[in-house]
Every structure is written in C-alpha cells, then in structure tokens.
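Undergrad: here you go, sequence then predicted model.
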Amino acid sequence: MSSLSILRPDLLTIGNRSYRINPSSLPGLESTNTQQHQVYREEEEADYYTNNFDDGNNDDDDDEPSCKPQQQRSTKESEAKTQTVHKEQPPVEDDDTIDFLAKENMYVCEMDIASAFYGVLIGKNAENKHKLESETNAQIVFPRRDEIGTVKIRSRTKANVQSARTRIEIIIDRSRQMQPFTHFLSIPICQSSSSINLKQKYEEFKKSVLEQCSDERGITNELFQQVNKLHLTIGTLVLLSKSEINYIKETLQECTKTLLKTIMLTDKERFIVQLKGLEFMNDDPGFVDVLYAKVQLVDQTNSNRLQNFLDRLNEELVNTGLMKQKFDRIKLHVTLMNSLLRKDDTGILEAQKTTRGRVKNQERESFDAKKVLRLFGQFDFGQIELNELHLSIMHEPDRQTGYYGCETKILLKPIN
C-alpha cells in the first residue's frame, strides 16, 4: 500500500459516522440469488437483467441542511466494491436505538430489514450469520419463516452491537445495488386536463414519422411510447418492504415541502415546460435505441428552478441509500421512442438486472433515426404544466389512467 493511500484512505459513511476501509470481502454476496421481478424499463439503462447475480464489479455540496426525516440509517457504497470495514469498532456513543436489559446484562438493538436480504445475511448453512457473530461477538436473531418482525442484535457490550449493526448495513447496501428496481420517481406528462393539445401533437408526430420514415431501418409502430405513459424520470429505487416504501413517501413529503417553499416564492408560480426538439442517447444517429423530446422550463425569471428542484430532491433520495445516483444532474427529457418497447408494448419487462448491467436473452434492436432527426428535429410538442410528482410502481400499471401504478402523489405547487 502506498503512503498516499495510508494518508488518504477510502472512507465509508453510515449515518453521521465515517469508517476507514480496509481490504476484506463481504460474506456470500457472490452466491446470492433473488426472486424474479417485473421491472419497469428505464430508458437510460443500456442493458437488462438476468436471474442470478453476477460476479465482478458493478460498472455503474450543498450548504442547505438535509430535509429528509431522520428515521433510517443509510450507507454509501465505497468505490472499491470488493472492500469493506474490517477490524474497525465504531465508537461507543450515546445511541437511543440500543437498549440495555439489566436483568440479562445485555445490550439489544432491533433492525427493520426487508426479508429479501435474509438470504445474504444468513448464507448457506448459516455460514454468513455465524461469521458475522464470530467477528463481532454478537448474537443475531432473525424472525422465523412464518413470522413478521425485526432482526435483533444482542451482546454484552454496546460496541459489539454497533459493530454488528454496521456490518449488516454494509452488506444490505451492497446487496441492494444488485436487486432489480421496484419503483421510480416520475412526473406524468399526459395525465392532466391541460395535456390535450400535447397528446394531439404527439399523435401527429407519431403518424408523420410512420408515414415518412417507415422505410428506414427499424422504424415501426412498436417503438413509440404509449401517450398516457409519457413522463419525466427522476430516478429509480429498490424498495423491498412496507417500511422502506413508507420511509421514502415520508422523505418525499418533507423534502418537496421544504424545497417548494424556497423555489416557488409566490402563489402564481408553476413548473410550465415546453417540449421542443429531439435528441438521442448514443452518439450515432444511425443506431439509436432511445429518442426523446427535450424539456425546457418556460420561466424568464429563473430558468433553472425545475432543474435545481429535481437535483436537490435526487440528492436527498440518494442519501437514504434506497436510490442509486447515476448522474450529478437530472437529464430533463421525455422518451418518445424506445427500442425496448418492441418486445413489450406496456413498457414493463419481466426480467432482472445483473451487477454489470448485462443482458442475457434480451437484446435490443436499434433503429436508424437520421431521417427522423432531419425532418422532425425541431418538432414542437407545445407547453404543459407539471402538476404532480409520483412514486410510481414499476410492475403495476394503472388500468384506469393508462399510467403506472402509484404509491403516492405530490402536488407541484407553491406551499403556503
């Protein structure tokens, strides 16, 4: 190890604590399987899903105070995926989440953990569980198969309980990165009464492209997104229990309330956007997988309000540990054509994502968009007011609205 790496070691932050990263390996992640899920196909994900986890690496400040509720610890994964905390004891500090049972002379902590993570924590023949208990000098008790409850950590010292809890949090964080997405944060485009004109413009665009560009390679009706599903994607999440869903819902409520108060200063302010112009995801217009409409905020005073709002919200959700950050800034766009839609016109795919983002038995067929861009590159879809922010469910479409199922909705209007 170089002197520089000793002076500036990698750090792992959990809650308000930071730990030095030492070489080690987490137990049993390579052999863990998950159940298959139906997954919303996010257009920015290049490849999709298989049944088993893959060995190998995942390729994948603001001065304002945090606005999320302080109810759940979060972990930030180190860039070194094959390293974790080892032989590091967290400081013994006041911690009201750890109780002392005087009669048993024992410290006890309860963790609300989604049952999807029990397998990786226990391991084959309970090997992972025994290793954790041995290395932390703590007892870890899981609910029985037919029970719903918390995971309990017990030890004679508070430091041992804290150490075991930290190790469990790290394992869960790494395992979560390899789970398929279950929810996504979205802003519907065509779910309000003011969207009639935009719907008509989109149908006009679709008809014109099919009439004038159908002779181009790969241009078919199946490429186009359903008009009722048009949306802005803010981020994707892995939520595996009711408590995780409720935590994100509460975080969204608190954060949006705080942010909207600072961004929308008067009752008349709204997020009104214009969809005009086309762009594509890759660098070759002859081999395109995703074609989208550019989004511009109609606001002469401060054209960055929407961007700032979404970036701040994204930052807070990433800090929960339940949403993975892909980019520093949200890319404002509305997907119009997607090659993944050839195989599933609902935009939902039953499959799973590998740790490397590779696809097995699910190959995309690109399309030639050169003529579409030449003829319709400046197409104006019109203006629309963004009314709601949805925590959308990836595998449950709403049959009444034609949009995606929803856990919660938040109005994007000034807060009095």
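TA: Ah, there it is. Residues are numbered from 1 along each chain as shown.

Undergrad: use CA for all of it now, contacts and neighbours both
TA: Will do.

Undergrad: and the helices in the stretch 201-350 of the chain?
TA: 242-263, 305-319 (DSSP state H, counting those that start in this stretch).

Undergrad: can you list those helices in TSV and add distance to residue 136 and mean neighbour count?
TA: Shown next, in TSV, are the helices of the stretch 201-350 of the chain (distance: least, C-alpha to C-alpha, whole Å; neighbours: other C-alpha atoms under 10 Å):
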stretch	distance to residue 136	mean neighbour count
helix 242-263	26	17
helix 305-319	26	19
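
Undergrad: adding another structure so you can compare the two:
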Amino acid sequence: MNDILRPDLLWIEGRCYRVNDPTTDISFHQEHDLFENEMIYEDMPQEDDDDDYEVEMVDSNRFYTTFHVSKHYLGHIIGKKGTTRMRIQRDTKTDIKIPKLGETKDVTIYGSNVASVKAARRRINVIVMSARMKNHSTHFISIPMNSPDIMKSFESFKNSVLSECQSRGLEESLFIKASKLHITVGVMCLMDNEERLLASKYLTEAKELIIMPILKNYLPLRLRLKGLSYMNDDPKDVHVLYGTVEEDNVRDGLLQDVVDAIVEFFYKKGFMDKEFGRDHVKVHVTLLNSKYRGRSSRDDEDEPSIKQQRESFDGSEVLKKFKDFDFGVIELSSIHLSQRKSMGSDGFYQQTCVINLN
C-alpha cells in the first residue's frame, strides 16, 4: 500500500506524475481502463514547457500531433469499451485517432489549441509508460567487463573454485559465461523497432549530455574487477556471488556517478525504473547465480532452466578463499544497449546500440 503522503512518481518526457497504486495487476493481453483505475493525472510543478515534440497546425482553428505507440499498449489507451480514450477526449476536448488492428499507423491527436493536444498526449504517455514498467524487461544498458585478460582470469577462478571448494549446491552450471561478464546499469522493456530506435537515440543523447561531461577529464577510465561479495545476509545460503568494481586510476565514485546519471536520464524519459526504488545503482559483475543451475553451455542464462524454486548454494568457502581475487583491469571504452536472450557472434549480448567513449 502506498504512503499517500509520499506517492510513487512517474517521469514522462521530463514531467513528473503521481501514481495511485503501482501494485495493480495489469494483464498484457487484455484491455484495461488504466487511466481510470490507476493514474491520478496531475502534473508536478514545472517551470518550463520542455516537451521535445511539435504540435502542427491543420488550419486556423485546428492543431494535431502524431506519434508512435507500440501495438502492445493500444488496448490500454482505448480502455474497456473505449472508456479511457473517451474520457481523455472529453477532458482535453480533443479527438484521438488510434490505429485499428493490423494497421501500422501512428496515434494522432486533433484539438482546437496546442495546449489541449499536448495535454492529451501526456495522458496517453502516462498510460503507456505505466504499462511499460509492468512488462518483463527485453533490453538493458550494460558495460562489458569481458576483456581477454579478465575472461582468462575468470576461467582460472572458476576452475580453482570447483577444485578447491566442495560446498553445498556449488556446481559448474552456476557460473556465468566468461564472454557475458558485464555491469548492468538498468533494464527496460522495448516492444518494437520504433521503441528500440528511440532508446538508442536517448543513449546517444545521454553520451553527449551527461556521460562525457562526467568522464571527459578521466579517459581512458580503467576499471578493476577485484573482490567477491554476495547479495544477502547469510554467506552459507546465497543465490548470487558477484565481483566488485573499482576505479583503477581516478577518484572513487566516478563510475557510480556515471551509471546513476544514466538511470536518472532514462527514468525521466519514462523508459526505465529505479531498481528497488534505490537512488544509486548497485555496481557489480555477477559471477555465479543460482538461476543458472542445471543448464548446459548452450542454454540461455537469462531465464531459469526449469520452472521450479531456485536452490541456493553455500558460498562461504568461496568467499573465504577468494574474497580478494583480482580478475584484472579493463578500459571503459563503450556502453551498450543490449538485448536479453540474444547473443552476438562475440559471445556477448546482442547489441542494439553502442556508444564509444574513446
């Protein structure tokens, strides 16, 4: 239950909205009156109109805007028996054209003035972004940590652990593939090519607006993967062992500043939520994960191999013997928009967009 004095917030195109109850279950396949049941449409105070799109004139007393919405969200905009669309049209005094099943057209909004057209578009965006956050992630922003030297050290680490540690639940299938070693910055759901293109555009913008201004005086930034830690309170009952990352040649916290800024950027664009509501990304590289248990080298690491409760493992001996293991150093040369469940020819996740930092 939300604290009514501290409601959850949703950022859409640089504007902030209050969310009534984010725990409401939204079916992916059904039409819902999402606006009526879930959203309190209320702009938080904004000093400027910073919408990054134009409303064009049809004639002297009619204006319109057109924009892409994935077909997966059109039912949410329409609502049960069309009630959501009708309500938005009534409240904003607009006419909203939504493509029919099988059409590839964009959503178009007509109104008698610019303000009403923008108001309707914002309300549609609130609905789309709220629905997006409830879907499983399809993509994530990643920082590859798979240099040849680090991969070689990781294989050595894996072999040593398997030969020296005979702990409960510990087996080879728990280890991530060396070629997939990475830092996850944040995850998002991109349902079609238009959304993938837009997320790629945002990542390119983020490079110029926030990433390079932070890093420009520190490149090439060297990152060291060194030391082990775990995700819960009991080292004898863990699901994830991860490697910690530290800057090798600059002040501590620089990498944290970069990843936090990226998440904040995409959060305000409405494409990414903050994991567990945290203001700071937990910077780490997963090394062993119980969800990998039982899979072969050809299996996808993103999903459990079988539908059953995950079995933890005893990581205490590994932590004792390898707590300060040094996997080596890599230069931060690129940041990826990566696709889950898809692998490129180099063994890393298939890339949708890559920004180079050299």
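TA: Cool, the structure landed. All figures in this text were calculated on a predicted structure; none of them were measured in a lab.

Undergrad: where does the TM-score land?
TA: The pair, once superposed, lands on a TM-score of 0.82 when counted by TM-score structural alignment, normalised by the length of the second structure; 340 aligned residues with a C-alpha RMSD of 3.4 Å.

Undergrad: one step back: could you dump the helices of the stretch 201-350 of the first structure to CSV with distance to residue 168 of the first structure?
TA: As requested, the helices of the stretch 201-350 of the first structure are arranged in CSV below (distance: least, C-alpha to C-alpha, whole Å):
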stretch, distance to residue 168 of the first structure
helix 242-263, 16
helix 305-319, 18
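
Undergrad: among those helices, which is nearest residue 395 of the first structure?
TA: Distance to residue 395 of the first structure, taken as C-alpha to C-alpha, is lowest for helix 242-263 among these, at 14.8 Å.

Undergrad: okay, angle between the closest one and helix 305-319 too, please.
TA: Helix 242-263 of the first structure runs at 150 degrees relative to helix 305-319, counting by axes from the mean of the first three to the mean of the last three C-alpha atoms, to 10 degrees.

Undergrad: residue in the second structure paired with residue 222 of the first structure?
TA: With TM-score structural alignment defining the correspondence, residue 222 of the first structure maps onto residue 173 in the second structure.

Undergrad: next up, the contacts around the nearest residue to that match once chain neighbours are set aside.
TA: Once flanking residues are discounted, residue 173 of the second structure sits nearest to residue 293: 5.2 Å by C-alpha to C-alpha, 6 or more residues apart in numbering. Counting by C-alpha atoms under 8 Å, 6 or more residues apart in numbering, residue 293 of the second structure touches 171, 173, 174, 304, 305.

Undergrad: filter these to the buried ones?
TA: Neighbour-count burial (16 or more other C-alpha atoms under 10 Å) is assigned, among these, to 171, 173, 174, 304.

Undergrad: mind listing what the third one touches?
TA: Read it as residue 174 of the second structure. Residues in contact with residue 174 of the second structure (C-alpha under 8 Å, 6+ apart) are 288, 289, 290, 291, 292, 293, 294.

Undergrad: could you rerun that using 7 Å?
TA: Residues near residue 174 of the second structure by C-alpha atoms under 7 Å, 6 or more residues apart in numbering: 288, 289, 290, 292, 293.

Undergrad: so which of the residues you listed is the most crowded?
TA: Comparing the contacts of residue 174 of the second structure on neighbour count, residue 288 comes out first with 26 neighbours (neighbours: other C-alpha atoms under 10 Å).

Undergrad: in the first structure, what residue corresponds to it?
TA: Residue 288 of the second structure maps onto residue 337 in the first structure, by TM-score structural alignment.

Undergrad: same thing with residue 315 of the second structure?
TA: So, by TM-score structural alignment, residue 315 of the second structure is matched to residue 369.

Undergrad: count of residues packed around its match?
TA: Residues within reach of residue 369 of the first structure, counting by other C-alpha under 10 Å, total 23.

Undergrad: quick check: it touching residue 289?
TA: No - under the criterion of C-alpha atoms under 7 Å, residue 369 of the first structure makes no contact with residue 289, lying 9.3 Å away.

Undergrad: switch the contacts of residue 293 of the second structure over to a markdown table; also include distance to residue 217 of the second structure.
TA: Shown next, in a markdown table, are the contacts of residue 293 of the second structure (distance: C-alpha to C-alpha, whole Å):
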| residue | distance to residue 217 of the second structure |
| --- | --- |
| 171 | 43 |
| 173 | 41 |
| 174 | 39 |
| 304 | 42 |
| 305 | 44 |
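
Undergrad: if we can go back for a sec, which residues sit in contact with the match of residue 222 of the first structure?
TA: By C-alpha under 7 Å, 6+ apart, the residues touching residue 173 of the second structure are 292, 293, 294, 295, 296.

Undergrad: separation between the fourth one and residue 237 of the second structure?
TA: For residue 295 of the second structure, the distance to residue 237 of the second structure (C-alpha to C-alpha, to the nearest Å) stands at 20 Å.

Undergrad: any idea how far residue 218 of the second structure is from the nearest residue to residue 219 of the second structure once chain neighbours are set aside?
TA: Distances taken as C-alpha to C-alpha, 6+ apart place residue 358 nearest to residue 219 of the second structure, at 7.4 Å, with adjacent residues excluded. Counting by C-alpha to C-alpha, the separation of residue 358 of the second structure from residue 218 of the second structure is 11 Å.
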